[in-house]
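S.K.: Need the 3D shape of this:
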Amino acid sequence: MTSHGSVPRDAKFQYRWVADELRKEINSEAYGPGERLATQEELASRFGVSRATVSQALAILRKEELIVTRQGSGSYVASEPDETRQVPAPTGSPEGGVWAVVSERVPPVLLRPYLVEAFEANVVKLDVFSMTTESLAARVVDQKDRIVAGEVSPPRSITARLLLPNTESTALAIPRQVSGEDDPRVRARLGGILHSHVTMLRSALFELRRLKLVEEVDVQVRLVPFAPQMKLYILNNRVVLQGFYIPEEGTATLPDGEEIATYDAYGTGATLYPFRASADSTPEQAGVVRAARKFFNATWENLATRAAF
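M.R.: As a prediction, the model looks like this:
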C-alpha cells in the first residue's frame, strides 16, 4: 500500500488524502479510542482544504467504522465494543494442530497493540506479506524504543520474513496507470518507498542486536512477481491480522514532478481483521490461522525470490 505523500493538486482526490492522513493517525494512536477529532473547521485549516472536502473524508472513516459522529458534538475515534471477546493465549504447539481460531470483534483493529503483545514474547516471529511494510516499520521502531528504554524485557530472538512485490522487472496490477499501461517509473516509485521502509525496519531490529539487547536477529526479504491484494501479518504463529488492498484511482507524483493518473491502494491505516489461535474453539474454526501460515510458507518457498537489498 503506497502513500500519497504531499497533498494532491487534483481536488478530486483531496478528500481521500485527508482520510488517509487521519487514518494513519488513528492507526498510530495519535488519536486514541473514544478521543474527539479536531473540528471540521480546524481540519480544513490544517490540511488547506474546504470543509466539504473534510466532510467527505470523515464520511469515508465513518463507513470504515473508524469514527463515529455525534450530532452537535463532533467526530470521535470508535471505541472497542463491550462485547469484544477476549481470547485466552494458546498453551499448545501450533504445529500439533490443537489450536482453533476465533474472529475477534475489534473495530477498528490497530497494528500497534498486537505488536506490543508479540514483542513481549521470548521468541518473536513476524511473517508479513504486504505492499511496502510502511505501517509495520513504524510500529517496529516503537517496539525497539520500548526495549531500549527498558519498558519491556527484550526477547531472546527476533525473526522477520517479509514478502513484498518485485518492482524491478514485473508488471504489477497496482500501482499502474489508469490507461492500463505498465510504467516503469510508477514501479520505481513504489520500489523506493518499499526499500526505505525495509531499511527502517531492518535498522531498528539490528540496532537491538548491536546494543546486545537481543541475542539473535534475522530479517529476510523475498519478492513475488505480483502485487498483493491483501495485507497479511502472522505474529508469533498465533495471531493473524488481515486487511485488503482496495484499488482506487488517484495521482502519483514522479521524481521529475510529473503527475499521472494511477490505480493504487492508498493509506497506511487500513482496517485489519484479526484471528487468534485458541484452545477452546471448535475444529471448524481452526482454518484461518493454519491456512494463513500454509499460504505464507508455500508462497515464500515456491514463488518468491531473494531480494538483493
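
S.K.: CA atoms for contacts and neighbours, from now on please.
M.R.: Fine.

S.K.: Any idea how many residues pack against Gln285?
M.R.: When neighbours are counted by other C-alpha atoms under 10 Å, Gln285 registers 16.

S.K.: Tell me which residues are up against the host helix or strand of Leu232.
M.R.: If you go by DSSP states H and E, Leu232 is part of strand 230-235. Under the contact criterion C-alpha atoms under 8 Å, 6 or more residues apart in numbering, strand 230-235 has outside partners 115, 118, 124-131, 239-245, 292-293.

S.K.: show me where the stretch 101-250 of the chain has strands.
M.R.: Counting by DSSP state E, counting those that start in this stretch, the stretch 101-250 of the chain has strands at residues 123-129, 157-165, 176-177, 216-224, 230-235, 239-244, 248-253.

S.K.: can you put the ones you listed in JSON lines and add distance to Arg210 and mean neighbour count?
M.R.: Shown next, in JSON lines, are the strands of the stretch 101-250 of the chain (distance: least, C-alpha to C-alpha, whole Å; neighbours: other C-alpha atoms under 10 Å):
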{"stretch": "strand 123-129", "distance to Arg210": "17", "mean neighbour count": "21"}
{"stretch": "strand 157-165", "distance to Arg210": "13", "mean neighbour count": "22"}
{"stretch": "strand 176-177", "distance to Arg210": "40", "mean neighbour count": "22"}
{"stretch": "strand 216-224", "distance to Arg210": "10", "mean neighbour count": "18"}
{"stretch": "strand 230-235", "distance to Arg210": "24", "mean neighbour count": "22"}
{"stretch": "strand 239-244", "distance to Arg210": "28", "mean neighbour count": "20"}
{"stretch": "strand 248-253", "distance to Arg210": "37", "mean neighbour count": "20"}
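
S.K.: Another for comparison:
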Amino acid sequence: MSRDVANLVSRVGHVATIGRMELDRDDPRPPYQQVAAALRAAILGRTFQPGEQLPSQNELATTFGVARMTVQQALRIIRDEGLTVSRQGSGVFVRERAARPAGLRPHIERIFDAEKVTIDFVGFTSETLHGAITEPLDKIRSGRLTPRDIRIRILLPDMSRPLALPVAVSGDEAASARARARSAAISARHVGAIRDSVEELQDMGLVRSATVESRVHGSAPLFKAYILSATDVFFGFYPVREHEVRDGDDRLATYDSLGRDSELFHYTDDGDPESPGTQFVAQARLWFDSMWDTIATKVTP
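M.R.: Reported below is the predicted structural model:
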C-alpha cells in the first residue's frame, strides 16, 4: 500500500471511513488479498475498534480503486478469520473479540511450507476451508511454496436426508428440505472448487500428488474442526441462530448453524503425551478417522 491505513482513517458519526489508497503494483498478491491485508492490519492495529462498523462495500471499492467484487472477496477472507461479523441490513462490524483471533490462516500457510500437507476438515459446507487455502495455493502456483504431496479430507453433513439443522422455523418439512438443498448446493460448489484447484497442481507438475476426498454423514452440523498435518487442531462450535435465506424469489426463515460466528480454539500436539493439547489432537484424529471409516459415505465428484 502507498500509505499506512491508520493515517487515512476518519470518522463520520459512528462509521469509520478511509481516504483514497492505491494498491501496490509490485505486490504479487491478487488485489483482493492486498485489500484483505490492509483491513486486517487496521483491525488488529485497533484502527477499527472492536464492535465498530467498517465502511460500506462501495466506499471500500472507491478507497482502494477496485471492483466491488474484489471488496467482497476481501471481506470474506477477514470474516473467515474471525475478525468481522455481518449483520443483515446493517453492515460489517469488527468482532468484539477480534483482538485475539485463533490465527488459522497463518498455520495453514505454514503447513504448506512442508513437503507433505494433510488437512482433515469437518464442518458445515467447507466454505471457510476453501477461503483459507486460497492464498497458499496461489503461492504454490507462483513457486513461493513447494510442497510435494497434498491430501485433503472433507467430512460434511448429508443434506439429502432430514437433519436437525438447517430447519425451517415454521417446522414445515418441505421448507426444511429446501433449506437443506440450498446448503447442499453451497457445499458442492466449494468442495468442487477445492478439488479442482488442488488437483490442478498435480496436473501442472507443481506437486507430486494431490488428492481431495469428501464424505458425508447423517449428523447435524454442530461444530467445525481443522486437523492440520496431524499436529494442530482448530475447533469451534457452531452457534444456532434464526437466519433468513433466499429461496428462489422468496425468503425462508431457518434455524441454522452460522460458521462466521464460530470462535476457534487452537490445540497443539507438543510432544508431551500428558498435555491437554496433545490429548485433544489425538482424540480429534481418532474421532475423525472413526467417522470417516464407518458411517461416512463417499461423495463422487
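
S.K.: To Arg202 of structure 1, which of the strands of the stretch 101-250 of structure 1 lies closest?
M.R.: For these, the distance to Arg202 of structure 1 is smallest for strand 216-224, at 6.6 Å, taking C-alpha to C-alpha.

S.K.: thinking again about what came up before, read off where the strand holding Leu232 of structure 1 ends up in structure 2.
M.R.: Counting by TM-score structural alignment, strand 230-235 of structure 1 pairs with residues 223-228 of structure 2.

S.K.: and the aligned partner of Arg210 of structure 1 in structure 2, what does it touch?
M.R.: In structure 2, the residue matched to Arg210 of structure 1 (TM-score structural alignment) is Asp203. By C-alpha under 8 Å, 6+ apart, Asp203 of structure 2 lies in contact with nothing.

S.K.: With Leu264 of structure 2 instead?
M.R.: So Leu264 of structure 2 contacts Pro101, Ala102, Phe234, Phe235, Gly236, Phe237 (C-alpha under 8 Å, 6+ apart).

S.K.: Which of these sits closest to Arg79 of structure 2?
M.R.: The closest of these to Arg79 of structure 2 turns out to be Pro101 (C-alpha to C-alpha; 11.0 Å).

S.K.: Could you find the counterpart of that closest one in structure 1?
M.R.: That one, Pro101 of structure 2, aligns with Pro108 by TM-score structural alignment.

S.K.: With Gly34 of structure 1 as the reference, measure out to that match.
M.R.: For Pro108 of structure 1, the distance to Gly34 of structure 1 (C-alpha to C-alpha, to the nearest Å) stands at 11 Å.

S.K.: Neighbour count: these two, which is higher?
M.R.: Pro108 (22 against 14).

S.K.: And the more buried one, how close does it get to Val186 of structure 1?
M.R.: 31 Å.

S.K.: Please apply the same query to Leu213 of structure 1.
M.R.: 39 Å.

S.K.: Which residue would you name as the spatial centre of structure 1?
M.R.: Geometric centre of structure 1, nearest residue: Ser135, 4.4 Å, by C-alpha atoms, centre = their mean.

S.K.: How about the counterpart of it in structure 2: what's its closest non-neighbour residue?
M.R.: By TM-score structural alignment, Ser135 of structure 1 lines up with Thr128 in structure 2. Excluding the flanking residues, the one nearest Thr128 of structure 2 by C-alpha to C-alpha, 6 or more residues apart in numbering is Asp80, at 5.8 Å.

S.K.: any idea how far Thr211 of structure 2 is from the one you found?
M.R.: Applying C-alpha to C-alpha, the value for Asp80 of structure 2 to Thr211 of structure 2 is 24 Å.

S.K.: Ala98 of structure 2 now?
M.R.: 34 Å.

S.K.: can you give me the helices for the stretch 51-200 of structure 2?
M.R.: 57-64, 68-80, 104-111, 127-141, 173-203 (DSSP state H, counting those that start in this stretch).
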